[in-house]
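>>> Any chance you could fold what I've pasted below:
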Amino acid sequence: MDPVDSAAVTAAAGGRTGTRLPPGDFGVVLATLRARRGWTVRELSRRANVSEGQICNLESGVRNPTPAVAAACDAAFGTGGALVERAEAGRRGTRAESLVDAGPVVAGYERVLRELKDIGRSTGPRFVTASMKSATRTLTDAAQLAVGEQRAEIWLLASKFAEYAGWMAQEAGNPAEALRWTHLAVRWGAQGGDETVAAYALVRKAFIAQHRGDTDTAIGCADQAAGHPAANPVIRAHAARRAAQGYAHRGDAIACWEALERFRCHAAEAVDDRTPHWGPRTENGNPGLIEASCLLSLRDFEQAAGLFEAERRRRPAVPGDSNSQARFAVRHATALAGVGRLDDACQLVAATLPVIRRIDSATASAELGRFVEQARTQRSAPGQRALIEASAALATG
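Coordinates of the predicted model:
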């Protein structure tokens, strides 16, 4: 068994197999184990001798596993009969008219969400999408069978899954699907009694518009989010960040700096805020890197390059967050290319390309496209030109 699975699937669990699986139904568990290994659907299909279509149907919850298929998957992962037992438990099931106890459901799926976010940050969207869909189906079904505050808890957790599914859809380059999940997050959040998700959804729409190149819409959505009655300091900080980047793209330095100052103020307020948090934790962000990104958009390459270098050296990246590391590294390289330090820029990109290939992120690819555009304005040696063109090919898919 791979080391990555050993902690999760070899601890005693009181079951007859003595094996502990991640929480969730068979499809969620299957997709989570596959994501941990970094296997594609095709790889699992090959190892289990089960068709790719069957794997997809199992992970999305469209089909339940037969005993033979469950045994084949169990053998592929080396889970010692635990997957077979999980499949049997699913077939025994709970009667449709039974009420759901939300406690175990919420606790289990909160752990699933944390794990899927960790996997998504390091491997990109393709390894977590099926799990997200299956989990939201399970949660929305469970919410129908819960009552009172427990029902609201499950709807709120479903909303969190939907919000993250929207982010992963955006990372996969599907803005329409990202918006669909965002709208579901708003609806389910309201059913869970949380209106703040409606404010955060406007931040997500601003981000989607920004990557679509629609600066006016991005700024407009960010301003709406900041002024939303349910916006808390975290959401206002996120909104100010999006506004700052929008103004930078527009070339309005004064408005950009004003928005950055609002971002810093709201981020400071958010430290002690206890209202529901949506999106990345503001305390995990790096204001210096955000300012450097704005300087880059304003084409102040020299200041941007200096600030990127200072901040990336002063504050190491969060371990496992490959996506953010790749995006900021490529932005740094773009600034270096802008001041004529093409050799340094190419070295930085060469070290980052394997990560971008692995995570297959639309936002990272967009940043790579900006690097290519800037690098092509510089005179380059043959090796540099080869790297720039390899980057161009990766950026365009």
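>>> drop to CA atoms for contacts and neighbour counts, all remaining ones
Will do.
>>> all helices of the stretch 201-350 of the chain, in order?
Using DSSP state H, counting those that start in this stretch, the helices found in the stretch 201-350 of the chain span residues 215-227, 233-250, 253-270, 287-297, 301-314, 322-338, 342-359.
>>> out of these, deepest packed?
Looking across those with neighbours counted as mean count of other CA atoms under 10 Å, the highest average goes to helix 233-250: a mean of 27.
>>> Does anything pack onto it? Which helices or strands?
When contacts are defined as 3 or more CA pairs under 8 Å, 6 or more residues apart in numbering; DSSP states H and E, helix 233-250 packs onto helix 196-212, helix 215-227, helix 253-270, helix 287-297.
>>> 6 Å instead, please
helix 215-227, helix 253-270, helix 287-297 (3 or more CA pairs under 6 Å, 6 or more residues apart in numbering; DSSP states H and E).
>>> Touching the last one from outside, list them.
With CA atoms under 6 Å, 6 or more residues apart in numbering as the contact definition, helix 287-297 has outside contacts at Gln245, Ala248, His249, Ala304, Leu307, Phe308.
>>> nearest to Leu157, of those?
Nearest to Leu157 among the contacts of helix 287-297, counting by CA to CA, is Gln245 at 30.1 Å.
>>> what about that closest one, distance to His238?
With the distance defined as CA to CA, to the nearest Å, Gln245 ends up 11 Å from His238.
>>> Kindly report the same for Arg63.
For Arg63, the distance to His238 (CA to CA) stands at 39 Å.
>>> List the buried residues in the helix with the most length in the chain.
With DSSP state H setting the assignment, residue counts place helix 148-171 as the longest helix in the chain. Using 16 or more other CA atoms under 10 Å as the burial criterion, the residues of helix 148-171 that qualify are 150-171.
>>> same question, stretch 360-377
Using 16+ other CA under 10 Å as the burial criterion, the residues of stretch 360-377 that qualify are 360-372, 374-375.
>>> before we move on, back to that, which single one of the contacts of helix 287-297 is nearest to Thr275?
Here the nearest of the contacts of helix 287-297 to Thr275, counting by CA to CA, is Gln245; it sits at 25.6 Å.
>>> Which residue is the nearest non-sequential neighbour of that closest one?
The spatially closest residue to Gln245, leaving aside those adjacent along the chain, is Cys294, at 5.7 Å (CA to CA, 6 or more residues apart in numbering).
>>> And Thr363, by the same measure?
Here the residue nearest Thr363, using CA to CA, 6+ apart, is Glu171, at 6.1 Å.
>>> now the helices and strands packed on helix 233-250 in TSV, with distance to Val29?
As requested, the helices and strands packed on helix 233-250 are arranged in TSV below (distance: least, CA to CA, whole Å):
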stretch	distance to Val29
helix 215-227	36
helix 253-270	35
helix 287-297	37
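>>> Which one, of these, ends up nearest to Val106?
Shortest distance between Val106 and those, using CA to CA, is found for helix 253-270: 25.2 Å.
>>> which residues are contacting the closest one?
Pro233, Val234, Ala237, Ala240, Arg241, Ala244, Tyr247, Ala248, Thr282.
>>> compare with the first, here's sequence two:
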Amino acid sequence: MPPVAFGEALRLRRIRANLSLSELAGRVHYSSSQLSRVENGRREPSPDLARLCDAALNAGGELSVLVPAPAAAAGPSRSAPSREADQELRAAADDGVGAPPSALCPAVLPEEDEAEGFRSVTHFAVHLDELRRLAQRMSPAPVLGQVSSAVDVLTMLARAAQTPAVRRQYLELLAFYCEFAGWMAQESGKRQEAERWIGRTEAVAREAQAFDLADHTFIRRAGLALYQGDARRVTEYAAEAGRRGAGKPRILALAALREAQGLALEGNGDRCTAALNRAGELLEAATASGAGEGRGAEAAQSPDARLRPSALVVGSQCTPSLGGLVGGWCLYDLGRPDEAAAMIEAGLKQLPVRATRLRALFTARLALGHAASGQLTAVVPVMDGLLKDAQGLCSHAVRSQLQLLARALRRRQARPGMRELHARVAAASRCAGCTATG
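Next comes the predicted model:
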């Protein structure tokens, strides 16, 4: 859609609202000259500006749809979720449990009974929990290397298991390792590698009958689409997760939260609010059924629930704290940055200390909300805290938010102290939390 179409629509909406250029500029925190160039088609509007104008003029998303989403990174084209899942399942069958084990593994494993299998599973479950803790303090790249090595060993153990019960335990644990590897690949900015890990997670989880984890892979796919700015794919994947996760409150809650983010991205405020309300009810149901910080409710009802170590959690370990944070995230995309900042700030207080990556991501979003609402002095202490908390994380998700913040600050460099702040944010956006040489 050419920029002139947006400009004409913006001018018409502004005139109907009986607002001057300067009055609208004050509401969206852009200069009158910038808005004039947009209205006259001499400057392309950004998605952020479109959302702010939508909110300021009560346009209900009509302006946002005139601005195309940022082009997604190059990669294989995708169609409907079910078709993509079929393709990834076939690929996972080629490189899944039957993949060549590490050369460090012995060609022949000693005979093992169920007691030995249980000890091995316990060992690897504790190891995964430790890797998750490590990932909260350092770059994802070396952690991903450790996870990949464990995947090789577990693949070998699953293949050599002598009883179906032991094999299923190994496969379930292997699926959780693959899911964690997908997250670390995403945090490293390796989208295609993350997609491969997600596909392998679903294949192994279904073989292990860990259906809650298999359903959750569609929420992970929706997360990848979110950071590509693809609202349609976010909502499609979230809806597919909801369909597959029927009867599983935790999966349904996480799917509703992701769906709300996709709906906010496309400017659909009413449906976004409905999805957030639904997610809140589901989170309460999941917590009441014992699924809040641990296994899904359906796993607790399984005859083999005792075989899943408590360290294996489907989705974020901080799920009960996500409602307000995601709500604030959505308000920003709906062009209401001041409300977004207030909600995120309140939500951050509910996060446990250990959730360093999640805190860094939403702290970056908080800074973005302050900048978009014109509260520039509030950005400085937020950035000070963010750079301290995110030291060494090198998070691709955090970088994506800081890149948006850098663009927002670039047009405000004439304000006192903003030139230095922009330089700090721009440096951090190249490798969030790393040293200046990172």
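>>> just to revisit the earlier point, could you identify the most distant pair in the contacts of helix 253-270 of the first structure?
Pairwise over the contacts of helix 253-270 of the first structure, using CA to CA, the maximum falls at Pro233 and Ala248, 22.3 Å.
>>> quick one: which of the helices and strands packed on helix 233-250 of the first structure is nearest Asn57 of the first structure?
Of those, the one closest to Asn57 of the first structure (CA to CA) turns out to be helix 215-227, at 36.6 Å.
>>> Kindly check the end-to-end length of stretch 84-101 of the first structure for me.
Using CA to CA, the span of stretch 84-101 of the first structure from its first residue to its last is 24 Å.
>>> List just the nearest of the buried residues of stretch 360-377 of the first structure to Gly213 of the first structure.
When those are compared for distance to Gly213 of the first structure (CA to CA), Ala366 wins out at 10.7 Å.
>>> What lines up with that closest one in the second structure?
Using TM-score structural alignment, the partner of Ala366 of the first structure in the second structure is Ser400.
>>> Next: Val186 of the first structure.
By TM-score structural alignment, Val186 of the first structure lines up with Glu202.
>>> Verify the stated contact: its match with Ala214.
Yes: proximity of Glu202 of the second structure to Ala214 meets the contact threshold set by CA atoms under 6 Å, at 4.5 Å.
>>> What separation is there between the equivalent of Gly269 of the second structure over in the first structure and Glu311 of the first structure?
The equivalent of Gly269 of the second structure in the first structure is Ala253 (alignment by TM-score structural alignment). Separation of Ala253 of the first structure from Glu311 of the first structure (CA to CA) stands at 21 Å.
>>> same question, Ala75 of the first structure
Plainly put, Ala75 of the first structure is 47 Å away from Glu311 of the first structure if you go by CA to CA.
>>> Tell me, how many residues neighbour Pro106 of the second structure?
Residues within reach of Pro106 of the second structure, counting by other CA atoms under 10 Å, total 11.
>>> Name the SS class of it, please.
When states are read from DSSP: H, G, I helix; E, B strand; the rest coil, the local structure at Pro106 of the second structure comes out as coil.
>>> what's the answer for the one 3 residues further on, then?
Of the three states, Leu109 of the second structure takes coil under three-state DSSP.
>>> for it, what are its contacts?
Leu109 of the second structure neighbours (CA under 6 Å, 6+ apart): none.
>>> Residue in the first structure paired with it?
Counting by TM-score structural alignment, which is the criterion used here, Leu109 of the second structure corresponds to Ala96 in the first structure.
>>> which helices and strands sit right next to the one helix or strand Arg370 of the first structure maps to?
Using DSSP states H and E, Arg370 of the first structure maps to helix 362-375. Helix 362-375 of the first structure is packed against helix 322-338, helix 382-395, with contacts defined by 3+ CA pairs under 6 Å, 6+ apart.
>>> can you put those helices in JSON lines and add distance to Leu30 of the first structure?
Listed next are these as JSON lines, based on distance: least, CA to CA, whole Å:
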{"stretch": "helix 322-338", "distance to Leu30 of the first structure": "24"}
{"stretch": "helix 382-395", "distance to Leu30 of the first structure": "30"}
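>>> Would you mind telling me which of those is nearest Asp223 of the first structure?
Each of these has some distance to Asp223 of the first structure by CA to CA; the shortest is helix 322-338, at 24.4 Å.
>>> compared with the second structure, how much does that closest one deviate?
Superposed on the second structure, helix 322-338 of the first structure shows a mean distance of 1.3 Å to its aligned residues (mean CA distance after the TM-score superposition for the first structure).
>>> Which residue numbers in the second structure does that helix align to?
Per the alignment by TM-score structural alignment, helix 322-338 of the first structure matches residues 356-372 in the second structure.
>>> ok now the matching stretch, how far from the chain's centre?
Put simply, stretch 356-372 of the second structure sits 13 Å off its chain's centre (CA atoms, centre = their mean, to the nearest Å).
>>> Next: stretch 396-409 of the second structure.
With CA atoms, centre = their mean as the basis, the distance from the averaged C-alpha position of stretch 396-409 of the second structure to the chain average is 15 Å.
>>> what's in contact with it?
When contacts are taken as CA under 6 Å, 6+ apart, the neighbours of stretch 396-409 of the second structure outside the stretch itself are Glu187, Ser188, Gly189, Leu361, Ala364, Leu368, His422, Val425, Ala426, Ser429, Ala432.
>>> ok, those vs Ala55 of the second structure, which is closest?
Leu368 (16.6 Å).
>>> and the closest one, what does it touch?
For Leu368 of the second structure, the contact set (CA under 6 Å, 6+ apart) comprises Leu405.
>>> Please tell me which residues of the first structure stretch 34-48 of the second structure aligns onto.
On the first structure, no counterpart of stretch 34-48 of the second structure exists by TM-score structural alignment.
>>> Start and end of that stretch, how far apart?
Between where stretch 34-48 of the second structure begins and where it ends, there is a gap of 14 Å, by CA to CA.
>>> follow-up on the earlier one: for the residue nearest to Thr363 of the first structure, what is the corresponding residue in the second structure?
In the second structure, the residue equivalent to Glu171 of the first structure is Glu187, according to TM-score structural alignment.
>>> Ok, Ile290 of the first structure next?
In the second structure, the residue paired with Ile290 of the first structure according to TM-score structural alignment is Val326.
>>> I'd like the distance between that match and Gly385 of the second structure.
Val326 of the second structure is 20 Å from Gly385 of the second structure, by CA to CA.
>>> do Gly369 of the second structure as well
Distance check for Gly369 of the second structure against Gly385 of the second structure: by CA to CA, it reads 15 Å.
>>> Off-centre distance for the longest helix of the first structure?
Here the centre of helix 148-171 of the first structure is set off from its chain's centre by 13 Å, with CA atoms, centre = their mean.
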